[in-house]
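A.B. asks: Build the 3D model from these lines:
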Amino acid sequence: EDRRQALQSPVSHELVSHPEGRRRLERLAHALLKANPLLMRTDGLTSLAAPLVAVFPDNEPAAFLALQRVLHGFLWHLYAQEAAMHRRQVMHLFGALLGFADPQLGLHLNSIGMQPDLYASDWFPTWFAALLPLHQTVLLWDALLLRPPQFSLFLGVCLMHSFRRSLLAMEEASHVSSFLASCAQLVDVAVLVQA
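C.D. replies: This is a model prediction of the structure:
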């Protein structure tokens, strides 16, 4: 039941605004669930699948194989058994890295009640596909695939640091949350991966 619910969760990509794109995405997600019965967490899988449906629009087997490779090669621990523990560890590590790289920003966010799990919990399991538009996500994934698995955490820190001035000016958690949810159009992935 939870596994099916993940497929019904909204994905904000432009891909799903077209009925055929939505059908392709659903077929890929269903195939992934069928091939991986040990998946314990399914939230984020449709966001994770969307860039691959876009990259392989007429080749669903290639999209499936690429998704399997990304999932098993990089993100399995965030979806398999004990996924909740691994996701908490990722959030803790991300918060620690942000505090080390930009102590003022880290302290400010903590002081207004913005813990990383409130704004970044879907960034890492989806490799930012839940945040960024498809064209930006594809560029970002090119960089992620060429670097160590921990690189996504550093990208998250760079992303937060790039919005430092705006975030430090915000005194309410709801403003920070809204800003981060809508900041995708402001992200320059080419600059972000070079940071």
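A.B. asks: Could you use CA atoms for every contact and neighbour count after this?
C.D. replies: Fine.
A.B. asks: And for stretch 9-20, what's in contact with it?
C.D. replies: Stretch 9-20 has contacts (C-alpha atoms under 8 Å, 6 or more residues apart in numbering) with Gly21, Arg22, Leu25, Asp43, Thr46, Ser47, Ala50, Ala54, Ala130, Pro133, Leu134.
A.B. asks: was I right about the fifth one contacting Ala31?
C.D. replies: Pointing back at Thr46 there. No - counting by C-alpha atoms under 8 Å, Ala31 is not a contact partner of Thr46; they are 11.5 Å apart.
A.B. asks: Comparing the two, which residue is more hemmed in?
C.D. replies: Shown here are Thr46 and Ala31; by other C-alpha atoms under 10 Å, Thr46 has more neighbours (25 against 13).
A.B. asks: which ones are touching the more buried one?
C.D. replies: Ala6, Leu7, Ser9, Val11, Leu25, Glu26, Ala29.
A.B. asks: mind checking which helix or strand it is in?
C.D. replies: According to DSSP states H and E, Thr46 maps onto helix 45-55.
A.B. asks: Return the list of helices and strands in contact with the very next helix or strand once past that helix.
C.D. replies: Past helix 45-55, further along toward the C-terminus, the next helix or strand under DSSP H and E is helix 60-70. Counting contacts by 3 or more C-alpha pairs under 8 Å, 6 or more residues apart in numbering; DSSP states H and E, helix 60-70 is packed against helix 19-35, helix 45-55.
A.B. asks: closest one to Asp102 among those helices?
C.D. replies: helix 45-55 (28.6 Å; C-alpha to C-alpha).
A.B. asks: What ranges does the chain have for its helices?
C.D. replies: 2-8, 19-35, 45-55, 60-70, 83-101, 103-111, 116-119, 134-145, 151-162, 164-169, 173-182, 189-194 (DSSP state H).
A.B. asks: next up, for comparison:
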Amino acid sequence: PIPTDRQIEVDIPRCHQYDELLSSPEGHAKFRRVLKAWVVSHPDLVYWQGLDSLCAPFLYLNFNNEALAYACMSAFIPKYLYNFFLKDNSHVIQEYLTVFSQMIAFHDPELSNHLNEIGFIPDVNVFPLHKIFHLWDTLLLGNSSFPFCIGVAILQQLRDRLLANGFNECILLFSDLPEIDIERCVRESINLFCWTPKSATYRQHAQPPKPTSDSNGIRSSTPFFSTECPDPPKTDLSRESIPLNDLKSEVSPRISAEDLIDLCELTVTGHFKTPTKKTKSSKPKLLVVDIRNSEDFIRGHISGSINIPFSAAFTAEGELTQGPFTTVLQSFKGKVIVIVGHVAKHTAEFAAHLVKMKYPRICILDGGINKIKPTGLLTVPSPQI
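C.D. replies: You can find the predicted model right below:
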């Protein structure tokens, strides 16, 4: 007997009980054994409601091998739900929801604006087993950030109904989730994953990454299917941890200096590489918007970046002030746009303005221009003759 026995006994009869195997007396007994084995073998963690739902697919697929079902669940949880089962997990959950909110803003600013206006935080219910299997077959090929992309893909299937309704209607919509096309969800989540810079989904409370020699800024869809996508190791140019309240105050995600350097294809001389001609580039185009004043910009900036000083960037109505680079910015709508400055509050506000204007794929350089200075990659314009 353990203290969580009562909660386990309550949860099991409610978990996928439409299924004959899991609803059988033997199914209940196996459920109980696997869940209790996990609880007693993880003394630093506790049983939270929802652990039964994580156990169900592995138990169903390994019904006659409880040890394998337990092993699968024990490997799955630290990769995708690291520290979710701490006794006090509020900081972990809050960080996860904040990053998810930033991912919605990154991929679908119109939907993000609406959800923020009505104060609705999406909450996806449990899918039937046959849909979970299909979804997790893809999920298990990605790293710990892939569930964010699945979440956004699901929301985008519901976006028309979400955009047309207020808070109460959205609550009702999620309490009785409409039919979701899982094949479409898988397809679109992979596309979202490939468009998302690795560091944009950084979480302080994620599982510490394993060392790897690969470091591409935006993922190519090919390695996604051919091998596991590990989480990147930490370097001097990686993202830094910031307080949760600061993270919550930012609508757009941050990306690391190493991601920016890779995405801009900067060489040690600080210039763009000459792109080789390909039928289809594995990396999307990217624009760096430097919001420092023009004097600071001239002293040194990222090669290929444009300068839109924060102080005069927007009108009182929140519209972009027309200037020499406004057209360039507008022409990059739909591509990844990185906001760079030296005042974190200003870069966050500039990014939030663009999200309000329905610019997708907006992100902020973590650490600002100061993170790039030590690399020697800043360039100074040649003097005019």
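A.B. asks: Give me the TM-score for these two chains.
C.D. replies: The TM-score (TM-score structural alignment, normalised by the length of structure 1) is 0.82; 182 aligned residues with a C-alpha RMSD of 2.2 Å.
A.B. asks: a markdown table for the helices of structure 1, including distance to Trp76 of structure 1?
C.D. replies: A markdown table is the format used below for those (distance: least, C-alpha to C-alpha, whole Å):
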| stretch | distance to Trp76 of structure 1 |
| --- | --- |
| helix 2-8 | 16 |
| helix 19-35 | 12 |
| helix 45-55 | 11 |
| helix 60-70 | 8 |
| helix 83-101 | 8 |
| helix 103-111 | 28 |
| helix 116-119 | 19 |
| helix 134-145 | 15 |
| helix 151-162 | 15 |
| helix 164-169 | 31 |
| helix 173-182 | 25 |
| helix 189-194 | 23 |
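A.B. asks: count of residues packed around the residue in structure 2 that Gly106 of structure 1 lines up against?
C.D. replies: Alignment note (TM-score structural alignment): Gly106 of structure 1 maps to Ser112 of structure 2. Residues lying near Ser112 of structure 2 (other C-alpha under 10 Å) number 22.
A.B. asks: Spit out the contact partners of Ser112 of structure 2.
C.D. replies: Per C-alpha under 8 Å, 6+ apart, neighbours of Ser112 of structure 2: Ser101, Ile104, Ala105.
A.B. asks: Filter these down to the buried ones.
C.D. replies: Ser101, Ile104, Ala105 (16 or more other C-alpha atoms under 10 Å).
A.B. asks: Looks like the second one contacts Leu111 (just checking).
C.D. replies: To tie it back to what came earlier, the one meant is Ile104 of structure 2. Yes - contact criterion C-alpha under 8 Å: Ile104 of structure 2 and Leu111 qualify, at 7.4 Å.
A.B. asks: just to revisit the earlier point, okay, the helices of structure 1, which one's buried deepest?
C.D. replies: helix 45-55 (a mean of 24; mean count of other C-alpha atoms under 10 Å).
A.B. asks: Report the angle between it and helix 60-70.
C.D. replies: 130 degrees (axes from the mean of the first three to the mean of the last three C-alpha atoms, to 10 degrees).
A.B. asks: buried ones in whichever helix or strand Glu295 of structure 2 is part of?
C.D. replies: Assigned by DSSP H and E, Glu295 of structure 2 falls within helix 294-299. Neighbour-count burial for helix 294-299 of structure 2, counted by 16+ other C-alpha under 10 Å, picks out Phe297.
A.B. asks: start and end residues in structure 1 for the helix or strand just after that helix, please.
C.D. replies: Note on helix 294-299 of structure 2: by DSSP H and E, the next helix or strand toward the C-terminus is strand 301-302. For strand 301-302 of structure 2, there is no aligned range in structure 1, judged by TM-score structural alignment.
A.B. asks: Stretch 328-342 of structure 2 now?
C.D. replies: The aligned range for stretch 328-342 of structure 2 is empty, by TM-score structural alignment.
A.B. asks: What is the equivalent residue in structure 2 for Ala181 of structure 1?
C.D. replies: So Ala181 of structure 1 corresponds to Ser175, using TM-score structural alignment.
A.B. asks: Run a quick check on that match versus Asn125, I expect a contact.
C.D. replies: Yes - using C-alpha under 8 Å, Ser175 of structure 2 makes contact with Asn125 at a distance of 7.5 Å.
A.B. asks: overlap in contacts of the two?
C.D. replies: The contact lists of Ser175 of structure 2 and Asn125 share no entry, where a contact means C-alpha under 8 Å, 6+ apart.
A.B. asks: how about Ser175 of structure 2, what does it touch?
C.D. replies: Asn125.
A.B. asks: quick one: it and Val126 of structure 2, what's the gap?
C.D. replies: Per C-alpha to C-alpha, to the nearest Å, Ser175 of structure 2 is found 11 Å from Val126 of structure 2.
A.B. asks: for Arg6 of structure 2, same thing?
C.D. replies: Applying C-alpha to C-alpha to Arg6 of structure 2 and Val126 of structure 2 gives a distance of 22 Å.
A.B. asks: re earlier: between the buried ones among the contacts of Ser112 of structure 2, which is closest to Leu192 of structure 2?
C.D. replies: Ile104 (10.5 Å).
A.B. asks: Reformat the helices and strands packed on helix 60-70 of structure 1 as CSV; add distance to Val189 of structure 1.
C.D. replies: Shown next, in CSV, are the helices and strands packed on helix 60-70 of structure 1 (distance: least, C-alpha to C-alpha, whole Å):
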stretch, distance to Val189 of structure 1
helix 19-35, 24
helix 45-55, 15
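A.B. asks: Kind regards, and thank you for your time.
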